[in-house]
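> Have a look at this fold, sequence not included:
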C-alpha cells in the first residue's frame, strides 16, 4: 500500500480514532462535485491549488503544477460523487503516487 494515498471511511474520519487515519488539518479540499472524471479532477486541482495561468488542463501540465506547488496534503471527499470514471481516477492516483515518490508530497486522503 502506498504512503501517498489513504482511504478513509467517512465515519472513521469524523471520529479520527487513530493518528495514522486522521486527515491533517492543513489538507486542501479538492472538490469534484457529482462526477469524478478527468475534466472535473483537473478543474478541481486548478481551483484548490491556484495553478498558474499557463496550466493547460491536461495530466502533464497538472503534474508540473502539482509538483511546483507547496501542497503537502489533499482531501478528496466522495460524499457528493455519483459517477466515477475509474480510468481517470486511476491516472489521478498514479500522478499523486509518482509525485509523492519523487518529491515526498502530496499525500491524498480519499474520504468516502
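Thanks, I have it. These numbers come from a predicted model, not from an experiment.
> drop to CA atoms for contacts and neighbour counts, all remaining ones
Fine.
> Now the element after the lengthiest helix in the chain, going C-ward?
For the chain, the helix that runs over the most residues, judged by DSSP state H, is helix 86-103. Toward the C-terminus, helix 86-103 is succeeded by strand 107-111 as the next helix or strand (DSSP states H and E).
> here comes the other one, which I'd like you to weigh against the first:
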C-alpha cells in the first residue's frame, strides 16, 4: 500500500520501503524549524522566485512541481520543533491525498539509551 510518509531508523533499515534513488534530499543542519525547513526545501526543490516562505506557499509549490519523492534526514538534528515538523507532515499528507505526490522518507534520530 502506498502512503505519503515513510519512517526509517538511523541505521538505514526501513520500516516500510527503501528511499527511491530519485528522492530529493532536504538538507537540515542541527536545528529543524519552519525557517530552516522552508529555506532548505525551496533550494532543494528549486522553487520559483515567488515562493513566499510560508506553509501555504510550500504546499502550492510542491503540488505545482514535478517533485515526487523527498528525503529528510533528521538523525543528526539536535533540536526539532515538533509543531513545525507536524505541520510539514500535514502538508505532505494533504498534497499526497490530493495529487498523489510527493512522498516523504524521514530518517529518524535514535533515542539515547541511559
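Done, it's in. Please read these numbers as outputs of a predicted model, since none were measured by experiment.
> From the chain's centroid, how far away is the longest helix of structure 1?
For helix 86-103 of structure 1, the separation from the chain centroid amounts to 9 Å (computed by Cα atoms, centre = their mean, to the nearest Å).
> other SSEs contacting it?
If contacts are counted by 3 or more Cα pairs under 8 Å, 6 or more residues apart in numbering; DSSP states H and E, helix 86-103 of structure 1 sits against strand 5-8, helix 38-49, helix 59-68, strand 107-111.
> Switch the ones you listed over to TSV; also include distance to residue 84 of structure 1 and mean neighbour count.
Shown next, in TSV, are these (distance: least, Cα to Cα, whole Å; neighbours: other Cα atoms under 10 Å):
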stretch	distance to residue 84 of structure 1	mean neighbour count
strand 5-8	16	17
helix 38-49	10	18
helix 59-68	17	17
strand 107-111	13	22
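> With residue 85 of structure 1 as the reference, name the closest of the ones you listed.
helix 38-49 (7.9 Å; Cα to Cα).
> what range in structure 2 matches that closest one?
Aligned by TM-score structural alignment, helix 38-49 of structure 1 falls on residues 34-45 of structure 2.
> For residue 55 of structure 1, which non-adjacent residue is spatially closest?
Distances taken as Cα to Cα, 6 or more residues apart in numbering put residue 61 closest to residue 55 of structure 1, at 5.8 Å, once the chain neighbours are dropped.
> And that neighbour, how far from residue 50 of structure 1?
Plainly put, residue 61 of structure 1 is 13 Å away from residue 50 of structure 1 if you go by Cα to Cα, to the nearest Å.
> Kind regards, and thank you for your time.
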